[in-house]
Each structure stands twice: as C-alpha cells, then as structure tokens.
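Asker: turn this into a structure:
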Amino acid sequence: MAGLIIKNLSKTFLINDKKVKALNDINLSIENESFTAIVGKSGCGKTTLLRIICGLEKQSTGQLEFTHCNENDHNSKRVGIVFQEPRLMPWLTVEQNMAFPMAENKNNSEIHEIVHKYLSMLGLEKFKDAYPSQISGGMAQRVSLGRTLCYDPEIILMDEPFGALDAFNRRKLQNEFINIFREYKKTIIFVTHDVEEAVYLGQNVVIVDEGSIIKQISVPLDYYRDITSPEFLTLREEILNSILFKN
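Answerer: Next up, the predicted model:
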C-alpha cells in the first residue's frame, strides 16, 4: 500500500492573462491505509489538489512523494480516481466497463474472476449485461467504483462521487465504501463539500479554504457512525465553524 507526502505545493492558473492561485503552499501527510476526507466550499481548490495527485494537472511549485511503494516495479499502480460523474463508456455493458482497466495486463480468466468478485460485492450481478443507459445513477456510480477497484490502485481518489445522488443512495454507497475500506485497507482521499459526509467517512478531515489548508481534525469515532451522537455533532460543528469563521 502507499501513502503520500505533499510539500509546499502551489498551483497557479493563467486566466485572461491574469494569474489565479488555486492552491497555496499545501503541506499534507497521508498515511498508508488511511481514509482522509478533504472538505471545503465549492471552488476552494479541493478538486485541483486531487487532479494534481492523480497526474491530470501539474503543480506550479512543490513536491509530491508517494511512500510505501515498490519503486522497482515500473508497472506499479499507484492511483485510481472515481469522479462525481460515473464516466462510463455507453457502448460497453456493466461487466465490460469494469473489465476495461485490466484488458492489457490480465488474461480472460483473471479478468472474469476479479470483475465478478466486485459485481457481487456491489450488488450488480443481475445488471452485468446492462448498458449504462439502462441503469440508475446510483448503480452507475457503483460501476464506476467497481471499475476503479478492479484496477487495484494503491491510492483511491474520490471527487465528490456521491454528490449527485439522493440521500438514500448516498448513505447506502457510503456504507458500502466503508466496508471496502475496512476489508481491503486501501489509502483513500475523499473530496467533498458536505461536512456531514466528511465526518461520517474520514478518519482524518482536512479543511481547505481559498486554496490553503486551514485545519486538520482527527475523527476518533468507530465505523459505523451515529450522525446524531454528541461526538459526531461536535465534530461537524467544529468543521463548519472553522470554514465559516476562519478569520
């Protein structure tokens, strides 16, 4: 498994000939086999940080260091990402979408075994032959998650993956993902603007505002968490107040 150390990381975009700083001097240590939630208002830089970690963007300054990786394995899979939209290929079935990341590296027997393990885990076996247009949004997000799990990354990045779902499907997928984390002990970095979701899922919560980390909070609660408990509500209020009254 892998962890991550981020040192003095900044990102500046050039928009209409003006420099806009999206991230400012980010320093963050993510332990391997941990669940970190990054929370903040829309536009605070959360997604930009995630895109830099997975290599979709390049930082302007600073460093990222992956820890606990096998540096001698050039085929090492370090990072997988689940976006807010499922981003499934509409011409492939559920099963084929999940199998796609393994096409070049595994034989058909291995692919079949891995895909069906996650189809079963995510309750998608009856829909394996369906196309994305034939399943619900919640199911499509499960397929997206299953596709990432089939890829078997050391670090899983999640960019508000449940944000577009109704409350019932959101909580169901949150609990399923907690099960996956507890069983497979992946390193997870989960971006959200939902403070309750951050406290419900994360072992650690990193609060970002205007491109900077303003606070980090440890969540000393066991899974599954009672969102009505005094301890949960106190943590939620602490995070909300950190964002609302940061000055």
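Asker: could you use CA atoms for every contact and neighbour count after this?
Answerer: Will do.
Asker: and residue 53, how many neighbours?
Answerer: 22 (other C-alpha atoms under 10 Å).
Asker: residue 64 is in contact with that one, correct?
Answerer: Yes: the pair residue 53 / residue 64 is scored as a contact, 7.5 Å apart, by C-alpha atoms under 8 Å.
Asker: how about the strands in this protein?
Answerer: 3-15, 18-30, 35-39, 61-67, 79-82, 155-159, 187-192, 204-209, 212-218 (DSSP state E).
Asker: looking at the ones you listed, which is closest to residue 119?
Answerer: Proximity to residue 119, assessed across those by C-alpha to C-alpha, is greatest for strand 79-82 (16.6 Å).
Asker: next one: the closest one to chain centre, how far?
Answerer: Counting by C-alpha atoms, centre = their mean, to the nearest Å, strand 79-82 is centred 7 Å from the centre of its parent chain.
Asker: what does it contact?
Answerer: Residues outside strand 79-82 that contact it (C-alpha atoms under 8 Å, 6 or more residues apart in numbering): 54, 144-145, 148, 151-159, 161.
Asker: what segments of the chain are helices?
Answerer: Secondary structure of the chain (DSSP state H): helices at 46-53, 94-99, 108-121, 137-151, 167-184, 195-201, 230-244.
Asker: now tabulate those helices in JSON lines and tack on distance to residue 17.
Answerer: Output for these, formatted as JSON lines (distance: least, C-alpha to C-alpha, whole Å):
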{"stretch": "helix 46-53", "distance to residue 17": "20"}
{"stretch": "helix 94-99", "distance to residue 17": "41"}
{"stretch": "helix 108-121", "distance to residue 17": "47"}
{"stretch": "helix 137-151", "distance to residue 17": "37"}
{"stretch": "helix 167-184", "distance to residue 17": "40"}
{"stretch": "helix 195-201", "distance to residue 17": "35"}
{"stretch": "helix 230-244", "distance to residue 17": "30"}
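Asker: residue nearest the centroid of this protein?
Answerer: Using C-alpha atoms, centre = their mean, the residue of the chain that lies closest to the mean C-alpha position is residue 158, 1.8 Å off.
Asker: so who does that one touch?
Answerer: Residue 158 makes contacts with 81, 82, 83, 84, 188, 189, 190, 191, as judged by C-alpha under 8 Å, 6+ apart.
Asker: that one and residue 228, how far apart?
Answerer: According to C-alpha to C-alpha, to the nearest Å, residue 158 and residue 228 sit 25 Å apart.
Asker: gap between the residue nearest to the centre of the chain and residue 12?
Answerer: For residue 158, the distance to residue 12 - C-alpha to C-alpha - is 23 Å.
Asker: with residue 233 instead?
Answerer: Separation of residue 233 from residue 12 (C-alpha to C-alpha) stands at 36 Å.
Asker: let's see this one next, to set against the first:
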Amino acid sequence: METTDKVMDAALLHSELVVADVSKTFVTKSGPIEALHHVNMTVEHARFVCIVGPSGCGKSTLLRMMAGLSPCEQGEIRFRGEQRQGPCRQIGMVFQEYSLFPWLNVLDNTGIGLQFNGMGKDQREQEARRYLGMVGLEKFALAMPHELSGGMRQRVAIARALTNAPDVLLMDEPFGAIDAFTRITLQKRLLEVWEQSRKTIVFVTHSVDESVYLADEIIVMGTNPGRIVDRFAVELPRPRRRDDPAYAGLVARILTLLEQQDDMTA
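Answerer: Sure thing, here's the model as predicted:
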C-alpha cells in the first residue's frame, strides 16, 4: 500500500519501531468497533515516547500489537526493519497490573524470565540483584510480594522486564493504579533507570502531566475511531519542573486538543 511504503521509506533507517498504516477492528455483540484507524508512527532508538489519550482510543491495543501480543489486520509493525510476527525477547512489556507470582520472593520474581530461558541460579540472581538495585529495591530481594506496597510491586515488575535485557520497553499505564505522591516518585525513578540503561521506551498513559514530565515525544490519540491526532516534541530541559511556565503551557495545549476531540465526538 502506498501509505505504508512512504512511512517505511522515511523511517526504517533510523527507527527501532515502525507502525505503518495499522488498523484494528473488534467484533462485539453490538457490532464492529474500529479500535485503530490507519495509525502511523515511528519510535527512534533510546527515545522515551508517551502515547496519551482518553479511554477507548486504542492506546493499549496499539501497545499490545507492538509487543506482538495481538495481530495486525491491516498495515504492519516492524522492529529494526523486520515485520513483527509475535513476541520476542528484544521487546519487553510492563502491564498496569503488577502480575507478580505471589509464591515467589522479589529476587525470584525478578529473575523468572531468565530461569525460563535456562540461565543458572547464580547468574540470574546476580542479574536480578543488579536491576533491583536500579529501581532501589536491593534491600527487599527476599521479601514476598504481599509485604510490599503497590509502588514497590510495580518497581519489581519494571526490574523483571529490564532483567530480560529487552532493547525496547513497552509500558501500559504502569502507574495508573498508584496514589499521586508515589506516582511522582516512580516517574523520577523510571527516568533514572532510563538514563542509565538508554532503553527505548513507549509509555501509555491517561495523564497529560505524566507524559510531559517523562517524554521526548508525545503521541496524542483520539477516539471513534482510535487514531493519532497530533504529535509533540518535548524540548524542555531535564530534570523537568512542573512550575516551569513552558511545562504548564505544553500541558495546557495538549489538554485543549483532547477537549476539542471530545467535543467533536460528543
């Protein structure tokens, strides 16, 4: 398809992920619902990209397709030039739910992927401890999940994803169920991890403020059908300050855009 070819030609040489003319429709009892409509985007190496938009705009669906957990019906998704055909070790995912094994301690939860891949106990524990240190939980290696706060459990989930050494980390509203203060703390911790590891991150969120605080680039999506309505390069210096007028101005611009989209679909 011509649209796909143009996106691919412009992006393949410099992007880790390419989403080219992707559409997705779900069949429900009330009829078909177009979750995604001709979505095109690229994600460059070591960039932090946030996808923001209202519920029902297809953010999580798009992320699952990037992870190879859901097939494309139209268009294609490529990782380093190769079309995605399912999950791969180079792309990791962190879900909103903590999804830790309650019968395993923090250390074993963190290294479980390495165990599945056949790595010996000493080596996988060494790797797990390294990434627990990156998220500030090295002292809790032997704790059980029920002994941790929600924010700590989410940090374990992030450490587990990093321990598998993915090149791209996909994050589906990982802080959505966490209180506001802890959320801010986790945002700072995630940026520290990103700066150390230089992973490519694609982060889905409902929060415009969170996207401006974290991202190099923000993809704004609208609903009915799910589609990209605009992109914003975030050129504010790091670490970012929420009292910076430029910060507040960008948040206001994106919120206004989302409100306009809501008025159009009302």
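Asker: care to give me the TM-score?
Answerer: For this chain pair, the superposition-based TM-score is 0.94 by TM-score structural alignment, normalised by the length of the first structure; 243 aligned residues with a C-alpha RMSD of 1.9 Å.
Asker: whichever residue in the first structure pairs up with residue 109 of the second structure: how many residues sit nearby?
Answerer: By TM-score structural alignment, residue 109 of the second structure lines up with residue 97 in the first structure. Residue 97 of the first structure sits with 22 neighbouring residues when counted by other C-alpha under 10 Å.
Asker: thought residue 97 of the first structure was touching residue 87?
Answerer: No: Residue 97 of the first structure is beyond contact range of residue 87, at 9.9 Å (criterion: C-alpha under 8 Å).
Asker: counterpart of residue 28 of the second structure over in the first structure?
Answerer: Alignment note (TM-score structural alignment): residue 28 of the second structure maps to residue 15 of the first structure.
Asker: in stretch 237-247 of the first structure, what counts as buried?
Answerer: Buried residues in stretch 237-247 of the first structure, counted by 16 or more other C-alpha atoms under 10 Å: 239, 240, 242, 243.
Asker: separation between the alignment partner in the first structure of residue 59 of the second structure and residue 56 of the first structure?
Answerer: Taking TM-score structural alignment, residue 59 of the second structure has residue 46 as its aligned residue in the first structure. From residue 46 of the first structure over to residue 56 of the first structure the distance is 14 Å, taken as C-alpha to C-alpha.
Asker: again with residue 225 of the first structure
Answerer: When distance is defined by C-alpha to C-alpha, residue 225 of the first structure is 33 Å away from residue 56 of the first structure.
Asker: neighbour count: these two, which is higher?
Answerer: Counted by other C-alpha under 10 Å, residue 225 of the first structure and residue 56 do not tie: residue 225 has more neighbours, with 14 against 11.
Asker: aligned counterpart of the more buried one in the second structure, please.
Answerer: Matched by TM-score structural alignment, residue 225 of the first structure corresponds to residue 240 in the second structure.
Asker: report the contact partners of the nearest residue to its match once chain neighbours are set aside.
Answerer: The shortest distance from residue 240 of the second structure to any non-neighbouring residue, by C-alpha to C-alpha, 6 or more residues apart in numbering, is to residue 213 (6.2 Å). If you count contacts by C-alpha under 8 Å, 6+ apart, residue 213 of the second structure has them with 240, 241, 242.
Asker: trace residue 213 of the second structure over to the first structure, please.
Answerer: Correspondence of residue 213 of the second structure to the first structure, assessed by TM-score structural alignment: residue 200.
Asker: swap in residue 141 of the second structure?
Answerer: In the first structure, residue 141 of the second structure lands on residue 128 (TM-score structural alignment).
Asker: could you check how far that match is from residue 173 of the first structure?
Answerer: Taking C-alpha to C-alpha, one finds residue 128 of the first structure at 18 Å from residue 173 of the first structure.
Asker: now swap in residue 223 of the first structure and tell me
Answerer: Distance, residue 223 of the first structure to residue 173 of the first structure, using C-alpha to C-alpha: 14 Å.
Asker: same thing with residue 239 of the first structure?
Answerer: Going from residue 239 of the first structure to residue 173 of the first structure by C-alpha to C-alpha gives 23 Å.
Asker: quick one: residues contacting residue 36 of the second structure.
Answerer: Contact analysis of residue 36 of the second structure by C-alpha under 8 Å, 6+ apart lists 22, 23, 24, 25, 57, 58, 62, 225, 226, 227.
Asker: what of residue 10 of the first structure?
Answerer: Contacts of residue 10 of the first structure by C-alpha under 8 Å, 6+ apart are 21, 22, 23, 24, 25, 26, 59, 60, 61, 62.
Asker: do the same with residue 241 of the second structure
Answerer: Residues near residue 241 of the second structure by C-alpha under 8 Å, 6+ apart: 213, 247.
Asker: and it, how close does it get to residue 197 of the second structure?
Answerer: Note on residue 241 of the second structure: its distance to residue 197 of the second structure, by C-alpha to C-alpha, is 23 Å.
Asker: how many residues are close by whatever residue of the first structure lines up with residue 172 of the second structure?
Answerer: Superposed on the first structure with TM-score structural alignment, residue 172 of the second structure falls opposite residue 159. Residues lying near residue 159 of the first structure (other C-alpha under 10 Å) number 21.
Asker: same question for the one 3 residues further on.
Answerer: By other C-alpha under 10 Å, 25 other residues sit near residue 162 of the first structure.
Asker: nearest residue to it other than its sequence neighbours?
Answerer: residue 170 (5.6 Å).
Asker: quick one: map that neighbour onto the second structure.
Answerer: In the second structure, the residue matched to residue 170 of the first structure (TM-score structural alignment) is residue 183.
Asker: so who does the closest residue to residue 145 of the second structure other than its chain neighbours touch?
Answerer: Leaving out its chain neighbours, the residue that sits closest to residue 145 of the second structure by C-alpha to C-alpha, 6+ apart is residue 102, at 5.8 Å. Residue 102 of the second structure makes contacts with 144, 145, 146, as judged by C-alpha under 8 Å, 6+ apart.
Asker: of those residues, which is the most crowded?
Answerer: Neighbour max across these (other C-alpha under 10 Å) = residue 145, 21 neighbours.
Asker: for that one, what are its contacts?
Answerer: Contacts for residue 145 of the second structure (C-alpha under 8 Å, 6+ apart) come out as 100, 101, 102, 104, 105, 106, 153.
Asker: got the contact list for the first one?
Answerer: Contact criterion C-alpha under 8 Å, 6+ apart gives 109, 145, 153, 157 as the residues in contact with residue 100 of the second structure.
Asker: so how far is residue 183 of the second structure from the third one?
Answerer: As defined by C-alpha to C-alpha, residue 153 of the second structure lies at a distance of 13 Å from residue 183 of the second structure.
Asker: and these two? Which one has more around it.
Answerer: More crowded of residue 153 of the second structure and residue 183, by other C-alpha under 10 Å: residue 153, with 21 against 17.
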